[in-house]
Every structure is written in C-alpha cells, then in structure tokens.
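Enquirer: Task: produce atomic coordinates for the following.
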Amino acid sequence: MLEKTFDPKSVEPRLYAAWEASGGFAPIDDPNAETFAIVIPPPNVTGSLHIGHALNNTLQDVLIRFERMRGKAALWLPGTDHAGIATQMVVERQLAAEGNLSRRDLGRDDFVAKVWEWKAKSGGTIVNQLKRLGASCDWSRERFTLDEGLSAAVRKVFVTLYKEKLIYRDKRLVNWDPHFQTAISDLEVEQREVDGHFWHFAYPLEDGSGEIVVATTRPETMLGDTAVAVHPKDERYQHLIGRAVRLPIVNRPVPIIADDYADPEKGSGAVKITPAHDFNDFMVGKRNNLPMINVFDDFARINDEAPPEYRGLDRFAARKKVVEAFEALGLLRGVEKTRHMVPHGDRSGVVVEPYLTDQWYVNAEVLARPAIKAVEEGTTVFAPKAWEKTYFEWMRNIQPWCISRQLWWGHRIPAWFGPDGKIFVAEAEDGARAQAREHYGRDEPLRQDEDVLDTWFSSALWPFSTLGWPEKTEDLARFYPTHTLVTGFDIIFFWVARMMMQGLHFMDEVPFKRIFINALVRDAEGKKMSKSKGNVMDPLELVDDYGADALRFTLTAMSGQARDIKLSRERIEGYRNFGTKLWNATRFTQMNGAARAEGFDPATVKLPLNRWIVGETTRTAKAVTAALGTCGFDAAADSLYRFVWRQYCDWYVELAKPVLGKPDEPNPPPEGVDREARGGDARRASGDEAARDETRATAAWVLDVILKLLHPVMPFLTEELWGQTAGLGAPRAHRGFLMTAPWPDLPDSLIDPAADAVIGLIVETIAEGRSVRSELNVPNSARPPLMVVDATAAQEAVLRDAEPLIRQMLRVEGVEIVEAAPAGAIPYVVEGATLALPVAEFIDVAAERARLGKEVGNLAVDIDRTAKKLANADFVARAPEEVVEENRERLADAEAAKAKLEAALERLGAVV
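Expert: This is a model prediction of the structure:
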C-alpha cells in the first residue's frame, strides 16, 4: 500500500540514481529507430542553476522523455561551456583572496593550470543541480568546450575559414572592458541608465571668424576628435562645410564635414566625431576617410596621443580636467543634467569603452546568407514563428564578428607571427613552422598570438563538434542534424544564428530542424527578476520546499508561447497539490482493489461510466501527444491537469464509489427501473461483482495511461507510483521503468458518444447545480429537491436513476419530475434539459439581489477605469510591459466575473 504522502526529498535522489545506473538515458541501440536529438545549451562551467535554466531544461527534458517513450532513439547531449571571461574572473578572485596575486604574477601557463585545477574541483556544479531537476541527459556523452575533441574541432574551423579568407585581422572598434583588458561581446554589455551631463563646447573656426558649438556627454574623448559633422541639408551650416575648426586643448585643425548622421533637430545640429571611441563615429570616419586617433590605453587611461598634462590620467579624471580647461578658455557654453544609457561590463561592472584595436574577425555576412535562406525556406522553423523576424533583422544587418579575446583561459588562436609580422595559421605549431620555413627559406622564431577565441566561436560548433566532428563518427551520422533547440530569445543572434552559420558551412545541413524560444520567467507581479530587486527565486530552494515535480509542472503549465511566466510560490504549491491529488486517488484505487486484468482490453468495457472514462482518457492522450509534438507545453499540461483533477479524481472516482462499494452495502435501483437502458448500472451495481471487477480494471488501466502521459512533466511522482502500484496491473505491464514504457497510442474507436451523453448529463447537472448554490449563497445545510422541468424521456430516466448520487453530491432532497417549476425555483439548463432548484426559502432574495447588484456595479467601475487606461496610447507606450499586461489581465478577469454575477442576477429574476 502507498504511503499516505509522497516524500520528494527521499524519493527523488533514489529514483534518479536508479535511472542513471540503468543506462536508460542513452538512446536505444536500434538502427531502425527514428532519431530525436537535442543538444543542451551548455551552461557556464562557473554557473549555478537559476530559474531560467530550470525553465529551459525542464522543457528539454519534457521533450526528450516524451520522444524516448515514443520509441525513438532519443539523445539529449549535455555539456558545459568554459566561459572564458567568467571562469577567468572566478580564479583571479580566488588568487587575490589567497595571496593577493594576479594572473600576471603567476604567468600564463601556471595561471591556466590553476584554472584547470579549479575546474576539476568545483566546475560543473550546475550538472549536479540539473540532475536534481530530473534532467535525463545522456551523461556518458557529456562534453566540455575545452576538451580535446572540441578543441581540435575549433582549430580546424579556424584554419579552414582563414584559408577561405572568411577569417581575417582588422583594426575596428570593439566593446572594451578596461577592468579585464579585453574585448567583450554585446551580450556581455549591460546598458545602465545613469545621471550625467551634456557639456556644450565651442570649437573656434580656424580662421578666427567664429565658432561652432557641439554637445557631448564624454568630454574626455574630444582629445581624439578628427572632425565636426553637420547635416548636408542644414542651412545654418552650409557655408561652413569644408572649412575647419581649431580643436581646443589639442590645438589641431579638424574639418567640418557633411554627413547624414548629424541630426539638425538635436542640440546645435553639429556633432563632434571621434572615430576611435564611438561606434557611430567610427562609421562616419570610414565614410569620410577620417583619421582614427585612439587616446586611451588598455586600462582606459589617457595615452601619449594627448597633450602631456593629460597622459596617464584615468578617463574620468581626464573628463574633469577637460571641462575645467574649456571653462578656463572661455569655451564652455553650457551644462545640462541628463539621464542616459551607459554601457557597463556585466561582470566587471565598469563602464565599457568603444576601443580601436587589432582583432580577429569572421566575415559573418557571407556565412549568414545560407542561414537566412534555411529559415526563409522552412528547413529550420522558429516556434513561436514571430521570432523569425528578430532572426532576420539581425542576420540581414550583420556586422563582422570579432572573435578574439585578450584572455588566457580559452582556445588560444592558432596563429603565429614571424619576425616581420607575417602570420602563419595552422592547427598545430609544427604546421605553422613548416609554412614559415617555406616562406623565409629557413627556420625563424615564431610567436603565437596571445589572444583566445570568443566563447561563442566554440559554442557555435556545439551541434556537430559534440558528436565527434571532424571525425566521421557513428553519432555524427546518426544524430546530426539534431531535431529541436530550446533556448532563450536573448541569444538568438549570439548563439543560434552562429550555430546555423557554422553548421551549414561545415556540415552542409542545418544544425536543427526546429528552434523553440522559451519565455522569460518573471516574479508574481510580472517584474524581471534581479538580485538588486530582491525578487530572485532560487529553483533549488523551490525544489527543496515543493519537490522537483511541482516546479517542473508549474514552469511547463505557464510556458505558453509568446508570453512571459509570472512565477509565484502559490502557483508551485498549487501544482504540488495536484500531485497530491493524484497520489490520493491512486491510494483510493489501491484500497478498493483496483487491478489491471491480464489481457485487459478497454474496448470491451460495458458500463457507461467506464466507457466514458476510457473515451476521455483517449481524448486526453491525443491532445497531449499533439501538444508535445508541436512544443505546446502549456496546452499539454492544461489537458493533463483538467483530465487528472476534474475528470478522473473529481468525477470518475466519485461516480465509481457506489460500484466499488462492498457487497454488504447494496445500493439497488428503484423499482421498475431498467438499469442497462438508462445507464445506471455504473452507479447502482455495488452488488454486481462483474461491474466491480470491470471498474477496478478500468481504474487501473486509466491510471497506467495517466502515469505515462504525465511522466515527461512529473517524472519522479509518476515513476514512484508506477513502481509502487505493481499490484494494479499484470506483472509485464510494470517490468522496468516507466521512463522507458511505451507511450499511449489509443484509437478513436474507444470514444463512446452514448456513454459521454449519459455521464455528461450527470456531471453537468451536479456541476451547474453547485454553481447555482454557490452564486446565490445557498447554505450547505439546505436540501431543496432537484426538479426536472423539461427533458427527454432518456434524460429523465438517467437523472432518476442517478438520484442517490445526485442527492449526495449536489446536497438535494431528491430528484423530481415536474410539469413546471414552482415559485422561488432557480432554473438552469444542462444538455438541453431545463432543471430547477427551489431555493427561495433558504435565502434572502432581496438581500442577494442587492449584494449581487452591488458587486456588479463595483466591477463595472473597475472595468471602465481599466479600459480607459488601456485605451490611452500614451500609457500603453510608456508603462512597463508587465504593468500593461497586468492591466489587461485585470480587465479580462473583471469582465468574466461581471458576466458570471449578471447571470446569477438573471437567475434570481425568476424568483417571485
């Protein structure tokens, strides 16, 4: 017999260890089986499980468990990313804490050895955390972006693209983190709104005939100005185009140029151009062949390009000194306070600089063309489809991809420099030396590039490098291309697009057939979670408190396409209660002797109650299968919830109780009632052993199907019930794990419309009657009769036959067939039949009318106020997205509540 309660803390680790030991996470060894492969978005080796990981990996696990049960060779390939800057930062902090050492104190080789030492001890914590969530990855195939196989793939790709002239060196602007002294990707840049100033500076015309005023938030960069730009159609400055100003402080002449970048409507209409320190200015400089003067060093200190008195100053100290100098020269024309966005390194927290350096680049425009075509033609599809627009927008406007990083931890760039700066690129140093020997005619000393590759470069190869490429492995042939990628919208460009480019270029096939973009998890009020707001929810803490299944079901149920998830503990607790409901229902069937009969065939059941639940089970199986097949995770969870809680637990179990009743507690039908004709045998046959046996077998069969359908979402609870209920079924039905049991494939022939009509009428009669009682505040102690006013003969017979059950579940005196409802009766319609509950003697009709009328009025005011707010275009445009969405939900809820109360008022209108 099942324990009274399910204990996740003891069950989950036991089951996961058993699953893993069984080898059931690996794809089946059947060459004829259809394959279904997912590669995990590799979490940082430094990472720990956050709520976004929990959502993303839950959805992947739901898919992989679903397809595994469908008999496919299902592979979920796991691994971690070396996470260059993040990992280097962790180890550098450790060194500083241990002995106030820097990586430079250790030297490159010793520092990298320290990082590997840390990785061996502490790296991969997130892997164990994923296991706590129930992730059924094939851990025997786990990869790491710096393992030898993947490193070989990275070197081959770099060399190949270099030979194809798709990788090259260039001097361009990058996002520069002065703390780490490295270029970083756009994804590692965090825009923060800060208080600042607009300083208005006058630049005197070189001939002394006047001045032109420019405004800037970054006075220190004026030391590197190489032009002033005005719009070519700005009449105020037509006479100045082509002339020059004398740059204050630096005393350098710079031209006044015409360029569309200058906006006549902003400020003075004239803008300073500093190509080496602003991305927009860089493009202006390229268009106009301007010099590019970098005035910063790697630490964002002023370098030797500036006048001597500024050299060595921190950029912000230089800012203050520049402003003071303009004021002293009488050239400061004004200062305005402003709030503006300033880029910061997401890990260092320092202001990021646009910085002109020599870096390695990929010609992403060429690689993007086939990747764009693949999505245009539907070879790879996005779900939701709307995300294709984001993908196309980025890909069609793609810029060269900077792939070099000034770090020590990562894939070192396989390029060597000769004494004259000549570059030799090869997969190994021997190859580079051979090239150099051929070039110089003799051996010359070579120096390997100090930089490492952008982490996204290696992770772009993930779908095929993890399967063994460049070797022609069995896994590569079998599982590439993969089927579905589940990831977040924020890395569509940084990772998804780059995997598409590299996969098509090196494998001639897309890396995945479908890209599912999961939602963002927000707090209960719809606000983005952040440590600063104090609203972060730790998934491991939630698993401790509610169990992994409750969290998984919550995330799955709320993961509707194109909407964010508002997560609250109350929601998770509610879905934990759902699991408890199923556990209790299973205990009930156990205690009542439910057992799956040898060779049980659901098509042969006779009782309408059993034919009905078999049909509902079939409908649910089809709905869940269709939903999971199209990544409709929320639809699958909703179907499961409604079926398990309402149809099985609330209705089937209750309606089956009289059938399962003990023989010495008979519940015979009324005299003259034909049970078989009226469908009452399912509720009257407590003395019928055959009916009892059929119901026990049906209950066991339905539970088996429920456990299978629910397993991908709630694997621990369902696996435990599967193992603990062997007595419910034949031994062969429970041999092995539920995880590898076959997925239900039920024929439409199991759906019985006649049984649906019988049970549907009983269920709706009780449910609608309960609504009437609830809406009108009819006391639980009240026992009015249920009156059948207008119904077919068959409906009358069903309701009369079900009288004991209706009497008990609807709290009525009995069922009466009447010609007309008496005064004080509340009518309601079910399946075309008019029924009535005479409740006037149990309630204060006038008081109820007043109460309902007041509530309707309050809701009308709320609806009007919220509707006006949403009709205000300014509010919708300016309010935070979560606030607008909250108001939309509030309006919909209020309108639904008002309609319900108005229906209750209308019913009261029948009471005279």
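Enquirer: For the rest of this, base every contact and every neighbour count on C-alpha atoms.
Expert: Will do.
Enquirer: check contacts around Trp401.
Expert: Counting by Cα atoms under 8 Å, 6 or more residues apart in numbering, Trp401 touches 361-364.
Enquirer: from those, which single one is nearest Leu707?
Expert: Nearest to Leu707 among the contacts of Trp401: Ala364, at 48.0 Å, using Cα to Cα.
Enquirer: wait, that closest one sits on Ile398?
Expert: Yes - using Cα atoms under 8 Å, Ala364 is in contact with Ile398, at 6.7 Å.
Enquirer: Which one's more surrounded, the two?
Expert: Legend: neighbour count by other Cα atoms under 10 Å for Ala364 and Ile398, higher for Ala364 (19 against 15).
Enquirer: what's near enough to touch the more buried one?
Expert: Ala364 touches 166, 398-401, counting by Cα under 8 Å, 6+ apart.
Enquirer: One more sequence to fold, the one below, so I can look at both together:
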Amino acid sequence: MKAIELEKSYNPKDFEDRIYAEWVQTGCFKPASDKDSPVHECYLNKSKKSSVSKYTVVIPPPNVTGVLHMGHGLNNTLQDIVVRYHRMKGDDTLWIPGTDHAGIATQNVVEKQLKKEGKTRNDLGREKFLERTWKVKEDHHNTIVKQQRKLGNSVDWNRERFTMDEGLSKAVRNVFVTLYERGLIYKGHYLVNWCPRCGTALADDEVEHTDTDGFMYHIYYEFEDGSGKIEIATTRPETLLGDTAVAVNPEDERYKSVVGKKLKLPLTGRVISLIADSYVDKEFGTGMVKITPAHDPNDWEVGKRNNLEVINILNPDGTLNNNCPEKYRGLKCPEARKLIIEDLKELGLYKGEEKIKHSVGHCYRCSTVVEPYLSDQWFVKMKPLADKALAAWKNEEFVFYPRKWENTFTHWMENIRDWCISRQLWWGHRIPVWYCECGETIVSREDPVKCPKCGADASHLKQDPDVLDTWFSSWLWPFSTLGWPEKTSDLEHFYPTTAIVTAYDIIFFWVSRMIMAGLEFTGKSPFHDIYIHGLVRDKQGRKMSKSLGNGIDPLEIIDLYGADALKFTLSYMCAQGQDVLVDKDSFKMGSRFCNKVWNASRYILGNLEDRTLIPVADSDLNELDKWIYTCLDNAVKNARAAFESYRYNDGASAIYEYFWNDFCDWYVEATKLSFKNGDDHEKDRAVSVLLNVLEESLRLLHPYIPFVTEEIYSKLPLAQIVENRKKAGGQKILPCEEYTGLLVTAPYPEEKSSRINKEITERFETLKELIRTLRGLRVECGIDPASKLHIAVKISKGSSAEVIKEKTDMVCLLAGISKVDFVESNPEKSIGAVGKGFEAFLLVDESVNKEQLRQKFTRDIEYETENVRRSTNKLNGKFAEHAPAEVVQEERNRMEEAQRRIEKLNSYLKNL
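Expert: The predicted model follows:
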C-alpha cells in the first residue's frame, strides 16, 4: 500500500475548526438514545442485551455578558474530558450547554452604555430598557458559543438553555409560588446587604470580605444630666447619626450605676439611652458599644431584643438621607465621615483615631463597599431545605471529590441563614406577586386577570417591581434544563444527572442550593458526583484579574498552540484539591506532547510504503510487542481509574508516560530493527502491529487531546485494520457493525488482563535500565553521541538481566553501541555502573580518548569539591541557624549529592 502523508509540521489551525464542524454536523455529541445519533443502532443493540448506563452533566452556565476566562477554560476542559470518556465507554452521554442571565452583571453592562450616552434606565423606561438588554444578551451569547466551540466542548447544542428562556422562566415561577404555598417564602422589613452602586440587595454569600486598611475612631458621648461623658469607638463615625442606644454588658461592674441613664447623641439633638445587653464584650475596648439597628446586623438583633427605635440614615444610592441633619444630607459616607469628624473636633467630642486592618464587605460583582440597609425584601426559609440536604449527604446520595469539601458544605448547611432573593433590578425574573388597590396580595403561576378578593380587573393590580436573585433560576438548573416542571422524556431518562464539575468558590452560591432545590422539587439529589476543582492562578499564586493584569485569554493560547495543548496542559496540572498555577509558557508542555503524537504517527504512517497489512494474532506477537501491549493495558487501567475518580492529572500523567516514553522512545525506536533487518513478512507484521497499537493508543488519548487524535485517526486505513482484527480474532472498533468512522464515537480501550505479562515487563525494565545506564555513562564522560562505544556486561545468572544476551541488537541500536562483550569478571581500563542483575562497563579503548577523559574527571572532581566546601561553610555558619528548615535541608542534600558524585568520579579515575 501507499504511504499516508501527514503534514510535516503539526499545525492545529489546519484542522481544529473543520473537525469540530464535522462532529456537530454528524450529531456525535447527541446522546446515543437519540434517534438521530450516529451510534443509535449500537445503543439499541446493546440495550437489548443489557441496560445501558447513562452519564449526564449540565454545564455551569457562564454569565451571558462575560467572555470565557482561563477559569472557564479549566472547567470546560475537565467536563469535556470526562464526557468524551463516558461517550466512548458506551454510556448514553449527555452534556447540556447554556448561559446564565446574570442579573446584576448584565444590567451593569447596559447601564454603563447608557451612562456614556448621558442617559439612565429611567430615561428609557422598563420595557425599552429590557429590549436593549436582550440585544446585549444576544451579542454576548454568540461570543460565548464561539469560544466554547473553539475549546472543543462536546455539548449537545440542540439542548442549549438560557436561564430566562420560556421553559426555565416557567420553572422559576412555579418554584416561587410552590415555596410560598409551603410557607417557605415570606416578605419582611429586614436589614440586608446593600450595594449602593448596583442599587440592590445582596445575599450574605454575595458579599466578599477583604482585609482593608482603616481607622478606629474614638468619640465622646455626654450624659444628658451633665454628669460626665463616655467613650465609644467605631470604624464608621457617620453611623452615629442613626444611633438609638449605647450598650454595656449587664455583668460589667464598671457601668451598673449608669445603666438606664440618658446620653446626648452628638450632632443630632437627640437623646438616647444607655442599656445593658449580653451582646457586648466587656473585655473589648471600653466595654461600651454604640447601637445602630438600621446599619449593623448585630445591632439589629440588639435593637429587636430591647425594642429600640430603628433609624435608617441612607438613601438607596448610599448617600445620607433626610433622617440626618441637613448639612450632611446627600453626602456619600466617606464625605460625611470627614465632615462629622471635623464637627466633633469643634465640639471637643473627638478623642482621636488609630490605624487598623479590618474585614470590609464588598459587592461580589462591582467591588463597591456593601452597606447594611433596612428595606422590604423577599426571603426563603432555608433551614428546612438544608436539613433535607444534610440527611441526603449522610445517606451518601451525593459524594464530593475530593472529600474535604464535605466539611465546607456541612458547616454552611448547619449554620445557614435565610436567603434574600429579591433584587432591585429590571433585568431578571420578575417576582410573580401582584398587589391590589384593596390591599390583597396575589401570588400566582399565571398573570392574574382580576383580584380574587374584590374582583377588580388587572388595571387595578400592580406587580412587584423587583426581580429574583440570579441564583434563584440557577439552583433549578439540573432539572429545569431537562424540561421540569413538565414530565418530559429527557427529565425521565436523564435525571438525576450524574455529575457536576465546578470550582470551589461557588459551593455556597450554586452547588448547595442545587442540592436543596433538587431534593425539594424532585425528591432526588440532582447529581451523585460533585467534583470540585481549584482555581487557575498565576505563577505567584495570585487570582487572575483585570486589575492585576495577570489574566490569560484561552483564545490567545488556542491561537498560539491549539485547543489540545490548552486542554492537556490544564488537565495535567489539575491535581485534585489544588489550584492550577500557570503562565503563557506553561502551555508549551501540552504543545510538545501534541507534536510528539503527530510526529510519531507521521513516522508510522510513512512506513506503509510498499507494505501489506496482515492479520496479527496473539501468537504472532514477539516479546517486544507483548511488552508494549502490557504498557498499553497498564495505561488503560490507570486512565480508566483516574476518570472514574475524577483524578484528571493522574490520567494525563498515565497517558503521557505511556505514549511519550514507552511507545515512542522505546517501542517505536526498537521496531526499527524489524525494518532494518527483517524480511518482507517481518516488515509487514511489524507495521501491522504498529498500526494496531497506534489505533488503540489514539483512542486512549482522545478525551485529553481530541482534535489531533481525530485528525490522525481519519488518516488510518481503518477498514483494513478492522478487517484484519476480525480475521485475527481481535477486538472490533465498536460492539456492533455500525460505525461513523470518527474517533469521537469509537470505544475507549478496555484493559485485557490476558495481555499483561509481568515477566516480560520485568525483563524489559532491566533492558531499559541498562540502556539508560549506558546513555548516562556517555553523558557523564562527555563522549560524542555519534561515537559507537565498546562495552562489556557481567550478568547475574538466573536474573531478568539474561534478556540482555537475547536483545543485544536492541541494546546496540538504542544505546549507540558498536560491540558488546559478556564477561565473568571486571575488565581492566573500564568505567562501570551497576544495575539490577548486571554490571555494565564502558571499555576505554581506541574509541575513547583516555587522557581527555582523565582531565574531565579531574575538573569535575575539583568543581564538586568546591561545592562541598561552600555548602559545609554555610551549614556550619549562621545560615543553618536562621534559614528555614526546608532551605537548610536542600543545602544539605546538595552537599551530599556532590559528595556522592566525587566518590563516583574517583572510582572512574581508579578504573582508568
């Protein structure tokens, strides 16, 4: 047959887009149970004989206004790898794509656009504003889809969902009304987290707390009767305008005599009481605390216990309102703080300030400082839902990978607070509540046409202006995407889903809530496997962000190296439970591996010239072939175990070591003997085995590097490989006759214990050790790689090293040896090294310049002696006393390694 040409250089731009389009066009990403799936006939045949497992994953929906960053790249890559594996494994596999409407973020994008035009949303009105927001959504959505296709996501695009599409909107309304009917949703006047910039309430877990430099301000409050003054300390002096008490601990002996007295509240003309409450820590500061119920969660609780007045001093935009003295009204908090301190100084009521570092809450979307704010909001009672989730966890209805995240999950669940679900936005799911002029509140799954109480028509009804928290739709994602609340075939077949793959920073936001929603509305956990991966950080361990300028665009990496290089690098570096530290150069590793796969395949396909592919039965395999099949099966075993336990880096390491080391560096190189010395039948046999191993290896590699393996696979003479396998009684490509010809739907290799030969493995490991030893001696002695060396080998009888006598030609080929002598004693004028069952000697004859070698060893000994001297001085000096223990140990290791090398070099000199 003719040689099959691959391009000389690996260039993913030549084929990645073309291959992805073919995958989508042929329906390869559809579950096998779909009638128009290319492997549907296989699914039917298999399901007749036994049940077919399913594997379902819903993608964590990216915000529709965003662009995919490297964190998305990691998350999408990990899902794609495991989805491709289960598809090839023969499971009925479905990966559902979609996007999230991202209420706050999307509205911010549109409002920024309007601000540049000198407008606000109020200038447009709600309807026009929403029309514009939908257009922005469409533009960004198209960008995200293009990026996901570039990454190679093998999602079923026919099932793509959006959190505000018709079906999901129906699910959201249904859930709100159902929870309301069950008494789990209520409205109340409560203190909430408020973002002045976004103009909306936030849930507790949407507030990011960061340590911030600030001040503790010390202020005096005078007693109304003129009997003196007290000292309080606060980080926010402006909030004193809303104080309604000062509290002390009831057990604090210092202040028992003043409890109940009145205090003049500075700058306000108001009088407040000095009360006793156990909340106050008498050991902290002066033991006196100002109480501002409307602007501090702890003070809110103190106020409720003591029936204190609640005075809100803020407008929704974060400025001071009309409850404050006129001179402060309309000022932002930092401006008001500065003016209030000046006024307190004039009154002699300001003692001073001290620098501190304290935790300050910021909006998770815009990083504005969050203010506690009193307002009417809708809440979900979370404890009943959390109790069900904890019970399901104890029953192992879902499992975390790694298990350490269970502690995070259970701690949050056991200490959960009610969830504020209303947002003061226009973009989002409108709260399905209407208020009639007669005072009736209507909560309905459908828009009401009249008031059930007074009979007034819809013109007398006003819908609640707020929308629901974005996460209120996202927590339904695993079942709403499958058609719930309708009883769809997808819901019946694919729910519960199998796994969720996400980063640890949204365990609270999303994972925990999905579990609660799934149990509450379907009676089942929405998934069994919860794989929590780390975050992508820069090489210094910093989170990637625009402000630091350390972000990496996945598309830039794909443009440089290809999607496979990105995918393989991220998976190889993704150790379970750890963050991934990368820079742009990190992805060269994945690119080199893809190049290795390409070049090895190109060499094998190029050797088909004038060769005839023949059936190769197990009895036709030589020892070298049996060894590589043992390596292949071990790699299959390790890769499958890694997939099943979500240990991506273990799987990547297993296939990397197998393909680069065992297959390319040893097997392919060793088979050159067959092409060099064998007759035509041996050459045909060798190339046939090579192709068989390559075909199976490509299937092994595919989930990690899908594009390059698919491109190479398409060049294989697959029909002939399949036919020859049938004749030889070997494995078919698929368990049925239907086959798409595409690697994406080919079966994942299975471990065949019958092919694993421990004795052969031991023999070849010894052979490899000898060759590595000889290569090391060549480097150690500085001998030209092109020089053919003369060696002697002494072998222990009955050991695995006996293989060396049988494979002398392989030793010569792979170690660059011209002659091998087998000896019983150590030869003179030689340099030796010991291995398992053998001693190898480099003979110093006319092929080696003895004097040049002596000079090199002498120079190396002098160099290493200086290293020992330097390390000894450091370890005996102040360095050992002051340096960290691990640094001292590293220095000690360096010294010991130098001493070992000196000993070895001296032995070489002696042998010379």
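Enquirer: follow-up on the earlier one: wait, which of the contacts of Ala364 of the first structure is closest to Ala877 of the first structure?
Expert: Within the contacts of Ala364 of the first structure, the smallest distance to Ala877 of the first structure is 28.5 Å, found for Ile398 (Cα to Cα).
Enquirer: The second structure: which residue goes with that closest one?
Expert: Counting by TM-score structural alignment, Ile398 of the first structure corresponds to Ile416 in the second structure.
Enquirer: on that earlier part again, which one (most neighbours) among the contacts of Trp401 of the first structure?
Expert: When neighbours are counted by other Cα under 10 Å, Val362 leads the contacts of Trp401 of the first structure with 22 neighbours.
Enquirer: excluding its backbone neighbours, what's nearest that one?
Expert: Counting by Cα to Cα, 6 or more residues apart in numbering, Ile167 is the residue found nearest to Val362 of the first structure once chain neighbours are left out, at 4.5 Å.
Enquirer: Need the counterpart of the one you found in the second structure.
Expert: Aligned partner of Ile167 of the first structure by TM-score structural alignment: Ile185.
Enquirer: what does Phe489 of the first structure give?
Expert: Aligned by TM-score structural alignment, Phe489 of the first structure pairs with Tyr504 of the second structure.
Enquirer: sorry, back to before: distance of the residue nearest to Val362 of the first structure from Thr586 of the first structure?
Expert: From Ile167 of the first structure across to Thr586 of the first structure, the span is 62 Å (Cα to Cα, to the nearest Å).
Enquirer: How about Gly723 of the first structure?
Expert: Separation of Gly723 of the first structure from Thr586 of the first structure (Cα to Cα) stands at 12 Å.
Enquirer: who has more neighbours, the two?
Expert: For Gly723 of the first structure and Thr586, the more surrounded residue by other Cα under 10 Å is Thr586, and the numbers stand at 23 against 14.
Enquirer: residues touching the match of Ile167 of the first structure, list them.
Expert: By Cα under 8 Å, 6+ apart, Ile185 of the second structure lies in contact with 176, 179, 378-381.
Enquirer: isn't His101 of the second structure right up against Thr470?
Expert: Yes - applying Cα under 8 Å, one finds His101 of the second structure in contact with Thr470, separated by 7.2 Å.
Enquirer: where exactly do the helices run in the stretch 251-400 of the first structure?
Expert: Counting by DSSP state H, counting those that start in this stretch, the stretch 251-400 of the first structure has helices at residues 279-288, 315-328, 364-376, 387-396.
Enquirer: Output the contacting helices and strands for the first one.
Expert: Using 3 or more Cα pairs under 8 Å, 6 or more residues apart in numbering; DSSP states H and E as the contact criterion, the elements in contact with helix 279-288 of the first structure are strand 270-273.
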